[in-house]
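> Predicted model and sequence below, questions to follow.
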Amino acid sequence: MAKNNLPKAGFTLAKIALGGAVLVGLGAVTVAYAQTKPLQTVEKVELDKYLGVWYEVARKPMYFQNQCDRDVSATYTLNENGNVKVDNRCYSKTGQLKQSVGEAFVQNSPFNTKLKVSFLPEAVRWLPVGRGDYWVLKLDENYQTVLVGEPRRKYMWVLSRSAHPDESVVKEYLDYAKSLGYDLSDIIHTQQTQK
């Protein structure tokens, strides 16, 4: 009497399928855990080193960037009041310059890793409404590449001092974002035409 009616090849395929299902399940659990784990920022950001021009190299879709087709950049300068002026620029598909000027407010001085950004008109920007989170999640020691996000993991940017950074560096930062629970299936790689 045969103890198992499954052919040997069928049994092996069943084991492979079960193993694959377990791996997929573990992957889903890992992503779910990463998304519920509190988002960690870098230890500290020295604002004077962080100021200047950054080029966007990758981002998750965001409604206020819908018209941005290429050459997205952000310039950060220190205001007299100690807050950071944010000057975002990009070009539309028709070549029209789009600019949005706002202000960033440090939320955890002296660490400077969590900011709130407002693009409200300057006269009412002091109001603590309409501000978005800007958290520094990964930053190299030379302040050349940065991963910025927010705690719900809906929005994320990889910025670089170079319009054309090394692809392996960009991959490293995107892999890190994925490890934090970001879904990268809709990632946009920004076209930069500057040299």
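Perfect, I can see it now.

> C-alpha from now on. contacts and neighbour counts both.
Will do.

> what number of residues lie near N83?
Close neighbours of N83, defined as other C-alpha atoms under 10 Å, add up to 15.

> Confirm for me that it is in contact with S109.
No - taking contacts as C-alpha atoms under 8 Å, N83 lies outside contact range of S109: 11.3 Å.

> next, the one to line up against it:
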Amino acid sequence: MAKKSMEVVKGIDLARYMGRWYEIASFPSRFQPKNGINTRATYTLRDDGTVNVLNETWSDGKRGSIEGTAYKADPNSDEAKLKVKFYVPPFLPIIPVTGDYWVLYLDDEYRYALIGQPSRSYLWILCRENHLDEEVYNMLVEKAKGEGYDVTKLKKTTHTNPPPEAEDAPADTKGFWWLKSIFGK
């Protein structure tokens, strides 16, 4: 049976979507350290309408991060289908790697979001705070299930309170966790 096409949010206000989002749960990736905690993304709108993406995670007390660029896959569409481009490896910007970032659900207040992509290999539940009400979490999981995702693969992300400040941790110079940021690749 062919899977139905995914419902994607329409008419997203990118300016409102900017700022920091905490990863509440995701499909684990072989590129991500199993002990990565406090994982988060910070989005900043640039003057040209593209988005600066900063993904961070903490592993063994060290901060790993990668920066990239997000932009609308089709500027004329009102669907929230974005492309995200990272240069790999981050310290040697040679090979651009592009992935899909589809906003499948976003609440009216822009407080929590469900992010996926067409292959259904990757899924993220994001929230403005580093914790999410169980009822809301379960609703997002059900939505993902309805879009054809195998939600048994979802793993909750560990967060500490208060969340770390970026300056607090030594940089993780050897970590390859940033590859997990490449959606579906």
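The structure has been received and is ready for your questions. Nothing here was measured: the structure is a model prediction, and the numbers come from that model.

> what's the overlap in contacts for N83 and S109 of the first structure?
Contact with both N83 of the first structure and S109 is made by no residue, according to C-alpha atoms under 8 Å, 6 or more residues apart in numbering.

> List the residues that contact the counterpart of K85 of the first structure in the second structure.
Using TM-score structural alignment, the equivalent of K85 of the first structure in the second structure is N52. Listed by C-alpha under 8 Å, 6+ apart, the contact partners of N52 of the second structure are Y43, T44, L45, R46, E67, G68, T69, A70.

> Please repeat the previous calculation with a cut-off of 6 Å.
Y43, T44, T69 (C-alpha atoms under 6 Å, 6 or more residues apart in numbering).

> quick one: which of those is nearest to D107 of the second structure?
Checking the contacts of N52 of the second structure against D107 of the second structure by C-alpha to C-alpha gives Y43 as the nearest, at 17.5 Å.

> ok now the helix or strand containing that closest one, how far from the chain's centre?
Per DSSP states H and E, Y43 of the second structure falls inside strand 37-45. Chain-centre distance of strand 37-45 of the second structure: 8 Å, with C-alpha atoms, centre = their mean, to the nearest Å.

> Any buried residues in the helix or strand that comes right after that strand, and which?
On the C-terminal side of strand 37-45 of the second structure, the closest following helix or strand by DSSP H and E is strand 51-59. Using 16 or more other C-alpha atoms under 10 Å as the test for burial, strand 51-59 of the second structure gives V51, N52, V53, L54, N55, E56, T57, W58, S59.

> now strand 51-59 of the second structure and strand 37-45, what's the angle there?
If you take axes from the mean of the first three to the mean of the last three C-alpha atoms, to 10 degrees, strand 51-59 of the second structure sits at 170 degrees to strand 37-45.

> what's the helix or strand for E142 of the second structure?
Assigned by DSSP H and E, E142 of the second structure falls within helix 134-146.

> Now that helix on the first structure. Mean distance?
Compared with the first structure after fitting, helix 134-146 of the second structure has a mean deviation of 0.8 Å; criterion: mean C-alpha distance after the TM-score superposition for the first structure.

> Who's the closest spatial neighbour of the spatially most central residue of the first structure, skipping the chain neighbours?
Among the residues of the first structure, the one closest to the centroid is M156, at 2.3 Å (C-alpha atoms, centre = their mean). Using C-alpha to C-alpha, 6 or more residues apart in numbering and skipping residues adjacent in sequence, the residue nearest M156 of the first structure is G149, 4.3 Å away.

> So what does that neighbour match up with in the second structure?
Using TM-score structural alignment, G149 of the first structure sits opposite G116 in the second structure.

> Pretty sure that match sits against L126.
No - with contact defined as C-alpha atoms under 6 Å, G116 of the second structure does not reach L126; the gap is 11.0 Å.

> Any chance you could list residues touching both of these two?
Residues touching both G116 of the second structure and L126 by C-alpha under 6 Å, 6+ apart: none at all.

> where does N35 of the second structure fall, helix, sheet strand or coil?
The three-state assignment at N35 of the second structure reads coil, by DSSP: H, G, I helix; E, B strand; the rest coil.

> Which SSE is immediately downstream of the top helix by length along the first structure?
Secondary structure of the first structure read by DSSP state H shows that its longest helix is helix 8-36. Sequence-wise, the next helix or strand downstream of helix 8-36 of the first structure (DSSP H and E) is helix 47-50.

> State the span of the second structure onto which that following helix is aligned.
Counting by TM-score structural alignment, helix 47-50 of the first structure corresponds to residues 14-17.
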